[in-house]
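> Below is the structure, and that's it, no one-letter string:
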């Protein structure tokens, strides 16, 4: 069945990706205060009150005279998305107010005869909401004041969205969404060798899909009936060492591969060990909220290898980065094919952990047990109380913990709770996050399961792997 399409547009940094994530109930797009985090179209399926639709995140609209070399491409992608959509959400920033770029963009959109809802974002404060009426000048009617970051009025916006969308047309084929993973690492860590090894498995059916960038090829294959899409990436170098324009974009594409993957596979040359740039890559993976599998490659040529070499190397890495305790670490030889089958198994495990609904009662009971075993320490002679906990997101899994004093929760106690949740629910590889909030918004298991179900399938023939990065903002 062909789903109706909702397209989110606006100038840079008005909160398009934040609203995209809010509609999905999970972090599918990276959000940053920096302009230019999204360039290409990003498609995901969403479900609300039994209604399913496709939502599209787009890059920020830039003027003709911008110095951004990719501005023309971004504009093309935006208008392609608008033309295929059934509903357009035109976003503005109520704090900044109406800009010349808003007006220029609105004039172009009005010519397309599309159903448009004007969304005035960042309206969590009453004073800001009162200023929203100046956006009537854009010609899209009364603005809907929301806050994509806090969730203010977003449910009302979703009610309006499903009310105006057409009924889905049946008859179009749907497919199970493949597991998408990116192979990452420093230059010459063995990424392409692993890719070739994975695609040369006798039981894998292989076909090439042109990627969204000039030098990137996404390959899809099937293992034991399960579909995968793998992206090989250029080696990610230190920014200080990147002064060639081609290599700059290569790094950007690597970061983009992280964002549009479900799981990131970090390859480390075990003869060199973890280096500073590997830790930078791990940081980018965490910031993107993606699962992680770490591979110690070239194990066949590790000098002076003994039975305890693996344990010693893993212990040393955990001393430098304690969070690696919760990440699957494998020693492999991509060249010789050693333990390659375990790589696929680890990817599947981490993918499942990222999407797990832990169970509202299970989280509450586990949280109560953790608090009883190790009470919350006071801070600056003030009592710190953590009252309850609930999972509020999947992909990545997020557990919200209610407290009147979130700023007083000791970092050591946060690490304690993180460790206990990982151990209790066996979330190896998942980017679990703990939020400490003054007011907890409880989510039912059924709501979280809906988010998982809505991302389980894609329309056959619709490319859901879209994005690229942009840099400049025009007000």
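Happy to help now that I have it. None of these values were measured; they are calculated from a predicted model.

> CA only for contacts and neighbour counts going forward, please
OK.

> how many other residues sit next to residue 219?
19 (other CA atoms under 10 Å).

> Just want to check the distance between it and residue 179.
Residue 219 is 12 Å from residue 179, where distance means CA to CA, to the nearest Å.

> Find residues that contact each of these two.
Residues within reach of residue 219 and of residue 179 at once, by CA atoms under 8 Å, 6 or more residues apart in numbering, are residue 229.

> Hmm, residue 318 is touching residue 324, no?
Yes: with contact defined as CA atoms under 8 Å, residue 318 reaches residue 324; the gap is 5.6 Å.

> and the closest residue to residue 397 other than its chain neighbours, how many neighbours?
Closest residue to residue 397 apart from its sequence neighbours, by CA to CA, 6 or more residues apart in numbering: residue 432 at 5.2 Å. As a burial measure, residue 432 scores 24 neighbours (other CA under 10 Å).

> ok, second structure coming up, stack it against the first:
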């Protein structure tokens, strides 16, 4: 069963404490908090877990008055947040009371047809509870008095939020379907690839609804294997704000990656690897997913220059060195060059993702490492000693090393060990988890 991927957006006018509430709910200090109205201009997001459920929490800029210079910019960003969200936390200032702009925001939220929870902030003590009553005039059923600064009634707010979040996805996992998320920057051709893959006369099993505001997931059979394609395209071109589109493409990518086994990272041959591509690849690696890189629009390269193609592939490998030599497929969604090779390559990565290496083979690896590598030391003559290793998990493959002192392990050595495991286990495109544990001395 997959983890749910709902989005909860914090909406409200400037300086009511939205960013303070955001930081309180995620238990980290991410949002910029300042007494100057309008400090938060872009959205921030983080994953929150509460009572066995998870959701993405999005912080937005303060809802502006029409006479403010950034009215159009911030207003469109907030519109996008409302569009993406399944639940809205509408924050008002209990000390100031309900202002005309709050009523205007309430009207917009009612038209959005989303679940709305009114969080009346700055209710720091029980004596402030009567300030709640005015907020009921906004017309929403759920009104909770909180103090983001003093952590008052925050659990009650979270309880209410997760009461509107489904704990299960809308499809049942059969254990035999390989789930592939198609991710990447806007305009690299994700939707064209998705449509081409499902548009052929293959055995289309069913169209399965994804999360609340996601595009349709499609399950198909290719050469006897079942695949679930999770499309992250579908951002409407309503917004021309580059940063806004990139923000939500990254959010959608992370939500899709959560639900997948293998991530298909799509690049554009005319632009190749950007910082956002690296961020998406890093998210996939952090979440322990298999990775395949697809370089789209390969047909745009001039003919008769094979070295140019080789140099492009080398550059991609160099830029994405941290994803363990992930397979690269050069494709064209337009001409369908190598398009259906994607299924086979993703299937191979999926198989490696679940591979288990015998303990005897692992310990042979350790002998080779010890023979040819200078082991880390504390600089005082005490060197790392590896006694044995065992694989403790798959999907992703995870290994536990028993050593004399785990504090002697440095990052370069750990990277070398991971590279050896990638070679021996043929774990190309598969994240590796390595853990170090001190072996207790025998009495």
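Structure's in. What do you need? What you are looking at is a predicted structure, and each value in this text was computed from that prediction instead of being measured.

> Provide the TM-score value for the superposition.
Put the two chains on top of each other and the TM-score (TM-score structural alignment, normalised by the length of structure 2) is 0.59; 305 aligned residues with a CA RMSD of 3.9 Å.

> Tell me who's in contact with the residue nearest to residue 397 of structure 1.
Contact analysis of residue 432 of structure 1 by CA under 8 Å, 6+ apart lists 354, 396, 397, 398, 399, 418, 422.

> Counting neighbours, which of these comes out on top?
Counting neighbours by other CA under 10 Å, residue 354 leads the contacts of residue 432 of structure 1 with 27 neighbours.

> Am I right that residue 449 of structure 1 sits in a strand?
No: counting by DSSP: H, G, I helix; E, B strand; the rest coil, residue 449 of structure 1 is not part of a strand but helix.

> Might you report the residue contacts of the residue nearest to it when sequence neighbours are not counted?
Among residues not flanking residue 449 of structure 1 along the chain, residue 357 sits closest, at 6.7 Å (CA to CA, 6+ apart). By CA under 8 Å, 6+ apart, the contact list for residue 357 of structure 1 reads 391, 394, 445, 448, 449.

> neighbour count winner among residue 318 and residue 324 of structure 1?
residue 324 (20 against 13).

> Show me what counts as buried in the helix ranked longest in structure 2.
When structure 2 is parsed with DSSP state H, its longest helix is helix 242-258. Neighbour-count burial for helix 242-258 of structure 2, counted by 16 or more other CA atoms under 10 Å, picks out 244-258.

> repeat for stretch 217-227 of structure 2
Applying 16+ other CA under 10 Å to stretch 217-227 of structure 2 flags 217, 218, 219, 220, 221, 226, 227 as buried.

> Kindly report the same for stretch 413-427 of structure 1.
Buried residues in stretch 413-427 of structure 1 (16+ other CA under 10 Å): 417, 418, 420, 421, 422, 427.

> Ok, stretch 264-282 of structure 2 next?
Buried-residue list, stretch 264-282 of structure 2, by 16+ other CA under 10 Å: 264, 265, 266, 267, 268, 269, 272, 273, 277, 278, 280, 281.

> can you give me the helices in the stretch 151-300 of structure 1?
Here the stretch 151-300 of structure 1 has its helices, by DSSP state H, counting those that start in this stretch, at 154-164, 191-199, 245-259, 276-287.

> For the corresponding residue of structure 2 for residue 195 of structure 1, give me its contacts.
Using TM-score structural alignment, the partner of residue 195 of structure 1 in structure 2 is residue 194. Residue 194 of structure 2 makes contact with 182, 229, 231 under the criterion CA under 8 Å, 6+ apart.

> For the last one, which non-adjacent residue is spatially closest?
Looking back up the chat, that one is residue 231 of structure 2. Residue 231 of structure 2's closest residue in space is residue 182 (CA to CA, 6+ apart), at 5.4 Å.

> Let me know how buried the closest residue to residue 191 of structure 2 other than its chain neighbours is, in neighbour terms.
Leaving out its chain neighbours, the residue that sits closest to residue 191 of structure 2 by CA to CA, 6+ apart is residue 233, at 5.5 Å. A count of neighbours around residue 233 of structure 2, defined by other CA under 10 Å, yields 23.

> So which elements touch the host helix or strand of residue 367 of structure 1?
Here residue 367 of structure 1 sits within helix 360-373, counting by DSSP states H and E. For helix 360-373 of structure 1, the packing partners by 3 or more CA pairs under 8 Å, 6 or more residues apart in numbering; DSSP states H and E come out as strand 386-393, helix 411-425.
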